[in-house]
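> Okay, sequence plus prediction incoming.
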Amino acid sequence: MNLEDRIVVDPSIRSGKPCIRGTRITVYDVLEYLAGGMSEAELLHDFPDLSSEDIRAVLAFAAARERRLAISPAM
């Protein structure tokens, strides 16, 4: 999966927070809903602009970011 196809950072949208392409839904928003117990089916129902692939891209984006933070040298 190419994350750039699904996750974009545009300073003019949501103050440059990573968003799902074509929406104003941030990666953080989706992660918060999932962490709060919302299922993928509920997310897709409540946000019809989202797809299962978008949700997987959010999870992959978060995992990649976590990996980068884990290997970054301590300051």
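Looks like it came in fine. Since we're looking at a predicted model, the values are computed, not measured. Residues are numbered from 1 along each chain as shown.
> contacts, neighbours, all on C-alpha from now
OK.
> Could you pull out the helices in this protein for me?
Secondary structure of the chain by DSSP state H: the helices cover 27-35, 40-46, 52-71.
> Need those in JSON lines (columns: mean neighbour count and distance to D10).
Formatted as JSON lines, the helices of the chain follow (neighbours: other CA atoms under 10 Å; distance: least, CA to CA, whole Å):
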{"stretch": "helix 27-35", "mean neighbour count": "15", "distance to D10": "13"}
{"stretch": "helix 40-46", "mean neighbour count": "14", "distance to D10": "23"}
{"stretch": "helix 52-71", "mean neighbour count": "14", "distance to D10": "16"}
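> ok, structure two:
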Amino acid sequence: MKANWRERIAIEPAIHHGEPCIKGTRVPVSVIVASIADGDTPRQIIDAWPQLTGDDIKAALKFAAEAVNNADFVPLPRTNGR
């Protein structure tokens, strides 16, 4: 996907309480990413939400990757010698 994910992801308070969604749809990025994590293929996702494209799915994954990359994580304390 050559286009920037910002062209495909919208964060609007009136849609899904501001949860990131694919522009022009009510499909949350989190649903797409979770579907991929559960083993669904892009074709299965598009079959379930025909308003999506392959580029929408790629944009959702790029958005999620950037969100994780920019998140601050606090390591958990080690327990039992681990």
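The structure has been received and is ready for your questions. Owing to the predicted nature of the structure, the values given are computational and were not obtained by experimental measurement.
> Indicate which one of the helices of the first structure is closest to V8 of the first structure.
Distance to V8 of the first structure, taken as CA to CA, is lowest for helix 27-35 among those, at 9.7 Å.
> and for the closest one, what span of the second structure is it aligned with?
Aligned using TM-score structural alignment, helix 27-35 of the first structure spans residues 29-37 in the second structure.
> Point to the residue nearest the middle of the first structure.
By CA atoms, centre = their mean, the first structure has its centre lying nearest to V27, at 2.6 Å.
> now the residue mapped onto D56 of the second structure from the first structure, nearest residue through space, not along the chain?
Alignment note (TM-score structural alignment): D56 of the second structure maps to D54 of the first structure. Spatially, and ignoring its direct neighbours in sequence, D54 of the first structure is nearest to R6 (6.3 Å; CA to CA, 6 or more residues apart in numbering).
> Count the neighbours of the one you found for me.
For R6 of the first structure, the neighbour count with other CA atoms under 10 Å is 19.
> mind listing what G36 of the first structure touches?
Counting by CA atoms under 8 Å, 6 or more residues apart in numbering, G36 of the first structure touches no other residue.
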